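Student: Structure for the following, please:
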Amino acid sequence: MSRDQHQHLSRRERQIMDVIYARGEANVNEIQPGLPDPPTHTAVRTLLKILGDKGLVTREKCGREYVYRPKTRRSRVGQSALQNVIQTFFDGSLEKAVGAHLATHKAKLSTDELDRLQAMIDEARRKKA
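Tutor: Next up, the predicted model:
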């Protein structure tokens, strides 16, 4: 899913994509209960058809049901979404975004996480030199 496609999803379409990404694949009976204030099965099927028409999901017949899968890897969509958040809310600055995250009381990083982050920073420095 490109950044442009992702930005043009309705709230419900985004919620459905979230369920599919979290599960890896899902049918209507698995998607519907994963949604806040779940719509009817018919509404979920209609939204899945729209997502298919937008090129965001594929479907495959499995018994009597269709199984839906995202067309784009979760990591790629996550990278695009993160870039959009950084651009929109932090003036394109990763430093500001990370600083904002670390400033919250919820950002309790373990020593292992800090070591891995430091290793990523060190690697980025080596690539820049």
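Student: Please count neighbours and contacts with C-alpha atoms only from this point.
Tutor: OK.
Student: Quickly find the element holding the most centrally placed residue in the chain.
Tutor: Closest to where the C-alpha atoms of the chain average out (C-alpha atoms, centre = their mean) is Gly78, at 4.8 Å. Gly78 is part of helix 74-89 when elements are defined by DSSP states H and E.
Student: List the buried residues for that helix?
Tutor: 74, 77, 80-81, 83, 86 (16 or more other C-alpha atoms under 10 Å).
Student: correct me, but Gly34 touches Val19?
Tutor: Yes: contact criterion C-alpha atoms under 8 Å: Gly34 and Val19 qualify, at 6.4 Å.
Student: These two: which has the busier surroundings?
Tutor: Val19 (18 against 15; other C-alpha atoms under 10 Å).
Student: give me the element the more buried one is part of.
Tutor: helix 11-23.
Student: Residues in contact with that helix: which ones?
Tutor: Identification of contacts with helix 11-23 by C-alpha atoms under 8 Å, 6 or more residues apart in numbering yields 6, 26, 31, 34-35, 47-48, 51, 68-70, 74.
Student: How far does stretch 9-28 sit from its chain's centre?
Tutor: 9 Å (C-alpha atoms, centre = their mean, to the nearest Å).
Student: Sequence B follows; please return its structure for comparison with A:
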Amino acid sequence: MAAKPALSKAEMEVARIVWDLGRATVRDVCEVLSATRSVEYKTIQTFLRRLETKGCLKAERIDRSIVYSPRTRPQKVIRDAVADFVNRLFGGEALPLLEHVIQEQGLSPDELRQLRKMLDKSQEAGAE
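Tutor: Purely as a prediction, here's the structure:
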């Protein structure tokens, strides 16, 4: 089975709006986005159709409107996007990504504590 194409930044933003609303028309998404910037109805319509084609959303005609709702969970789409990112930039290796984030972005003391807890938990699970 061929891998689904990764979502663009704009597609991910539109998908998040539909996930947050549960169900949305093109107009609903336009209203949310117009709070922060100018958006074109046709552009949002195109993004929603692409998301349907990519299997992230499903469309249902209700009266004269097409209502979009989630077909996949956000966690799956995020997992696929991260896997695609790690494969393209780091040859499928997660450690170089973590090294990059720690060296370039830095972590706060609280984030470091959380990371240590995650590592300890992962190590304990691996020992069982």
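Student: Mind checking which of the contacts of helix 11-23 of the first structure are in helices?
Tutor: Judged by DSSP state H, helices contain the following of these: 6, 31, 47-48, 51, 74.
Student: want to throw those into CSV with distance to Ala103 of the first structure?
Tutor: Formatted as CSV, those follow (distance: C-alpha to C-alpha, whole Å):
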residue, distance to Ala103 of the first structure
His6, 28
Ile31, 35
Leu47, 38
Leu48, 39
Leu51, 37
Arg74, 27
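Student: longest helix anywhere in the second structure?
Tutor: helix 109-127.
Student: Quick one: list the elements packing against that helix.
Tutor: Using 3 or more C-alpha pairs under 8 Å, 6 or more residues apart in numbering; DSSP states H and E as the contact test, no helix or strand touches helix 109-127 of the second structure.
Student: Is there a neighbour count for Ile66 of the second structure? I'd like the number.
Tutor: Ile66 of the second structure: 15 neighbours (other C-alpha under 10 Å).
Student: ugh, typo on my part, it should be Gln7 of the first structure
Tutor: For Gln7 of the first structure, using other C-alpha under 10 Å, the count is 12.
Student: again, but for Ala125 of the second structure
Tutor: 9.
Student: What lines up with it in the first structure?
Tutor: Applying TM-score structural alignment, one finds that Ala125 of the second structure aligns to Lys127 in the first structure.
Student: Next: Pro74 of the second structure.
Tutor: Pro74 of the second structure maps onto Arg74 in the first structure, by TM-score structural alignment.
Student: Verify the contact between Ser65 of the second structure and Asp28 for me.
Tutor: No: judged on C-alpha under 8 Å, Ser65 of the second structure makes no contact with Asp28 at a distance of 11.1 Å.
Student: So which bits of stretch 102-115 of the second structure are buried?
Tutor: Within stretch 102-115 of the second structure, judged by 16+ other C-alpha under 10 Å, no residue is buried.
Student: and what of stretch 67-76 of the second structure?
Tutor: 67-70, 74.
Student: With respect to Glu111 of the second structure, which of those is nearest?
Tutor: Pro74 (23.2 Å; C-alpha to C-alpha).
Student: Compute the distance between the counterpart of Tyr21 of the first structure in the second structure and Leu33 of the second structure, please.
Tutor: Structural alignment (TM-score structural alignment) places Tyr21 of the first structure against Arg16 in the second structure. Note on Arg16 of the second structure: its distance to Leu33 of the second structure, by C-alpha to C-alpha, to the nearest Å, is 11 Å.
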